[in-house]
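In: quick one, fold the following:
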Amino acid sequence: MARSIDYGNLMHRAMRGLIQEVLSRVAEEGLPGAHHFFITFDTMHPDVEIADWLSDRYPGEMTVVIQHWFDNLIVTDEGFSITLNFGNSPEPLYIPFDAIKTFVDPSVEFGLRFETQDGEDDGSEEDESDDAPMEEDAAEEPEEHRDAEVVSLDKFRK
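Out: Sure thing, here's the model as predicted:
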């Protein structure tokens, strides 16, 4: 029997469930209003399925945007598949929920960040400034691009 409650992993499971619920609703009903998502994921996760040229270009992590155009969004208990447009070239992707590092909806200033539980430091904070987010259609990006803020749950504790 465990000697303590593993709140970190319990919280991660709950947060991944939230992402699953949101994406399931979007798959059924489409994106409501101005909602859109920036999803950063580990491209080296063993269950991620992306084109070789994308994994070569983003050999650690990649950010995709679900906003103007996407197709074939299918959500399962383990992850989601989606087709996004990269420079007028539709590409299918499969992203397991365990590979997600951040999930942000800048339209409502909502964000989740998954911290590594095994103590490894992958240096992702330093790498984030090197790569701009991959847009599903760069031509349709709004001219006024607002930076998203990742909200820490500590902010709401009393």
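
In: drop to CA atoms for contacts and neighbour counts, all remaining ones
Out: Noted.

In: how near is residue 22 to residue 127?
Out: In this view, residue 22 and residue 127 are 28 Å apart by C-alpha to C-alpha, to the nearest Å.

In: which residues in the chain form helices?
Out: Taking DSSP state H to define them, one finds helices in the chain at 7-29, 52-57, 124-127.

In: residue contacts, residue 16?
Out: When contacts are counted by C-alpha atoms under 8 Å, 6 or more residues apart in numbering, residue 16 touches 97, 98.

In: what about the strands in this protein?
Out: 37-42, 61-66, 71-75, 79-85, 90-96, 100-105, 110-113 (DSSP state E).

In: now the third one, how far from the chain's geometric center?
Out: Looking back up the chat, that one is strand 71-75. In terms of C-alpha atoms, centre = their mean, to the nearest Å, the centre of strand 71-75 is found 14 Å from the chain centre.

In: to compare with the earlier structure, here is another sequence to fold:
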Amino acid sequence: MREIDYGNLMHKAMRGLIQTVLTDVSENGLPGAHHFFITFDTRHPEVEMAEWLKSRYPEEMTVVIQHWFENLAVTDDGFSITLNFGNSPEPLYIPFDAVHTFVDPSVEFGLRFETQDFDEDEEEDEEEDEDQAPVAEAKPRGEAEVVSLDKWRK
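Out: Coordinates of the predicted model:
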């Protein structure tokens, strides 16, 4: 019997929201006090980042898009951006399905993704400065939810 997969449909819609927001920022800049904390899985096979960052953040990394960023480009599958890590500009590519959380604390908005679209077990069988902070381990597979903003409040 076929069932409607509401969890994956919700994730697709939420990733579309992130894509729309980042596309607007890439074209028009960050409006007002808006800024983003984006936590992503650095183990995702399509993440592109410097080896020294990958070794510093082997599982998960949080980046902040706020004061200084360059080259923000958004596609259907993810976004690329250059961020400053200790006065060292580094390019990153983050696929949307690697994103665990997306938070804009200026308006108390946040999303959390509890599932991953890639399967780490299959991947194994086939063979994280001021702008980022390590975060808890990846969450187990589950449902989508809105994230509490208490973690990012000052």
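
In: and stretch 73-90 of structure 1, what's buried?
Out: Under the neighbour-count criterion of 16 or more other C-alpha atoms under 10 Å, stretch 73-90 of structure 1 has 73, 74, 75, 79, 80, 81, 82, 83, 84, 85, 90 buried.

In: hang on, isn't residue 63 of structure 1 packed against residue 37?
Out: No. Assessed by C-alpha atoms under 8 Å, residue 63 of structure 1 is found out of contact with residue 37, at 9.8 Å.

In: between the two, tell me which one has more neighbours.
Out: Set residue 63 of structure 1 next to residue 37 and count neighbours by other C-alpha atoms under 10 Å: residue 63 wins out with 23 against 20.

In: which residues touch the more buried one?
Out: Residue 63 of structure 1 touches 38, 39, 40, 41, 132, 133, 134, counting by C-alpha under 8 Å, 6+ apart.

In: ok, these in structure 2, which still hold?
Out: With both residues aligned by TM-score structural alignment, their matches' C-alpha atoms under 8 Å, the contacts of the contacts of residue 63 of structure 1 that structure 2 also has are 38, 39, 40, 41.

In: residue 109 of structure 1 and residue 53 of structure 1, how far apart?
Out: 32 Å.

In: next: residue 81 of structure 1.
Out: Relative to residue 53 of structure 1, and taking C-alpha to C-alpha, residue 81 of structure 1 is found at 18 Å.

In: at the geometric centre of structure 2, which residue do we find?
Out: residue 99 (3.3 Å; C-alpha atoms, centre = their mean).

In: was I right about it contacting residue 111?
Out: No. Counting by C-alpha under 8 Å, residue 99 of structure 2 sits too far from residue 111 to count as a contact (9.7 Å).
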